[in-house]
Structures are given as structure tokens and as C-alpha cells.
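# requesting a structural model of the entry that follows:
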Amino acid sequence: MILVHDIFICKPGNASKLAKLFKEVMSDDNEFVSVMTDMTGQYNRVIMVSKYDNLTAYEKSWEDMKKDVEKSKKMQEKMAGYHEMYLTGSREIYQVW
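Alright, predicted model coming up:
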């Protein structure tokens, strides 16, 4: 199994807003695990966690999203303006042993 952490460093005052938005939008996604916000370390950090059986399943999820135009369109509508809430981001992929 792999865990994917999509990490966002938010503008001040936006971390909880972005976390709530991710939780709402991703709640129907089977791979979605949780949304975390910082309690220590770097401030204003939101981490969205998802899990996959392997890297092939992770890649397939991206391909499936591209194919499902209606689902992608709905997600884009819900996520409108989210780019304005964060400064930078990154992705980390972990192998679970």
C-alpha cells in the first residue's frame, strides 16, 4: 500500500477553510483517507492523505479522473478559487510496510 500526502502551505487565515473544502469535496473519493492541519512544525499547513494499493492504482486514479468529465467538472466547480488560499505545495508518496 502507498500513502500520498498532498501538502499545502496556506496563506494566514486560510488553513481551516482549505481543510474543510478538501474534506467536503473528497469525501466521496474511495482513496481519500483524511485531512490534517498542523499542531506543531510549519504553520498554516494542510495535508490531504489518500491511499492506494500501489503506484499503478495511483496513476489509474488520475487517468480515471481525466476520463470522467462530469466528475472533474463538478470538482472544479466546488474547488473554484482554492488556489487563492495557499502559497505553495508539494506531494510526498510513502510505501507502507
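
# contacts, neighbours, all on C-alpha from now
OK.

# what's the closest non-adjacent residue to the residue nearest to the spatial centre of the chain?
Closest residue to the average C-alpha location of the chain: Met48 at 4.0 Å, with CA atoms, centre = their mean. Nearest non-adjacent residue to Met48, counting by CA to CA, 6 or more residues apart in numbering: Val35, 4.5 Å away.

# contacts only, for that neighbour.
Ala19, Phe22, Lys23, Val46, Ile47, Met48, Val49 (CA atoms under 8 Å, 6 or more residues apart in numbering).

# go through the strand or helix carrying the second one and flag the buried ones.
Remark: Phe22 resides in helix 15-26, with elements defined by DSSP states H and E. Residues of helix 15-26 classed as buried by neighbour count (16 or more other CA atoms under 10 Å): Ala15, Ser16, Leu18, Ala19, Leu21, Phe22, Lys23, Met26.

# run this one through as well so I can compare:
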Amino acid sequence: MIIVHEIFVCKPGNASKLATLFKEVMADSPEFVNIMTDMTGEFNRVIIQSKYENLTAYEERFKNYMEDSEEVKKMKEKMQGYHDLYLSGKREIFKIW
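Take a look at the predicted model:
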């Protein structure tokens, strides 16, 4: 089992907007477990936590997002302009023991 954290450092005042957008767009995706914002530590971060059986399952899902399916088209339409809400980001992948 692996857990993936997609971490976005938002522009001030935009973390809740980005978290709300992600929650709406990813509501029907079972691998997305949590959308979190900071209460302590670094400010203005949104973390999307997802869970996969293994790296192969993660890679397959990532590959599906690169395809031009109807699902992906709808997601891209809803996400249009989200790059304006954050400054930087990173991905962390953890193995569950």
C-alpha cells in the first residue's frame, strides 16, 4: 500500500479556495482519501492525500489522467485557472508498512 501527498503552497488567501475546488473535482475518485489544509506549521498549504495498492496502480491512474477521456475533459474544465491559486508544489510517496 502506498500513500501519496500532493502538496500545494498557495498564494495568501487561496488555500481554502483550492481545497474546495479539489474536493469538488475529486469527489467521485475513490483513491483520493483526504484534502487537508494547515492548522499549524507552514501557512497556505493544501495537501491531497490519496491511497493506492502499489506503485503500478498509482502509475496507471496517473496515465489515465494524461488521456483525453470525457472524465478528464470535465476535470480540466472545472480546474481551469487553478494554477493562479498556488505558488509551488511537490509530491511525496510513502510506503505503508
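
# got a TM-score for the two of them?
Superposed pair, TM-score by TM-score structural alignment, normalised by the length of structure 1: 0.96. Supporting alignment: 97 aligned residues with a CA RMSD of 0.9 Å.

# returning to what we had before: C-terminal to the helix holding Phe22 of structure 1, what's the next element?
Taking DSSP H and E, what comes next after helix 15-26 of structure 1 is strand 32-37.

# next one: that following strand to chain centre, how far?
8 Å (CA atoms, centre = their mean, to the nearest Å).

# and that strand with helix 15-26, angle?
170 degrees (axes from the mean of the first three to the mean of the last three CA atoms, to 10 degrees).

# now the helices: where do they sit in structure 1?
15-26, 55-67, 69-78 (DSSP state H).

# ok, residues contacting the second one?
In this structure, residues lying in contact with helix 55-67 of structure 1 by CA under 8 Å, 6+ apart are Ile2, Tyr52, Lys71, Ser72.

# which residues touch Ser34 of structure 1?
Lys23, Met48, Val49, Ser50.

# shared with structure 2, which of these?
Shared with structure 2 under both residues aligned by TM-score structural alignment, their matches' CA atoms under 8 Å, the contacts from the contacts of Ser34 of structure 1 are Met48, Val49, Ser50.

# from the contacts of helix 55-67 of structure 1, list just the buried residues.
Counted by 16+ other CA under 10 Å, the contacts of helix 55-67 of structure 1 give Ile2, Tyr52 as buried.

# just put the contacts of helix 55-67 of structure 1 in JSON lines and tack on distance to Val96 of structure 1.
JSON lines is the format used below for those (distance: CA to CA, whole Å):
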{"residue": "Ile2", "distance to Val96 of structure 1": "6"}
{"residue": "Tyr52", "distance to Val96 of structure 1": "10"}
{"residue": "Lys71", "distance to Val96 of structure 1": "29"}
{"residue": "Ser72", "distance to Val96 of structure 1": "29"}
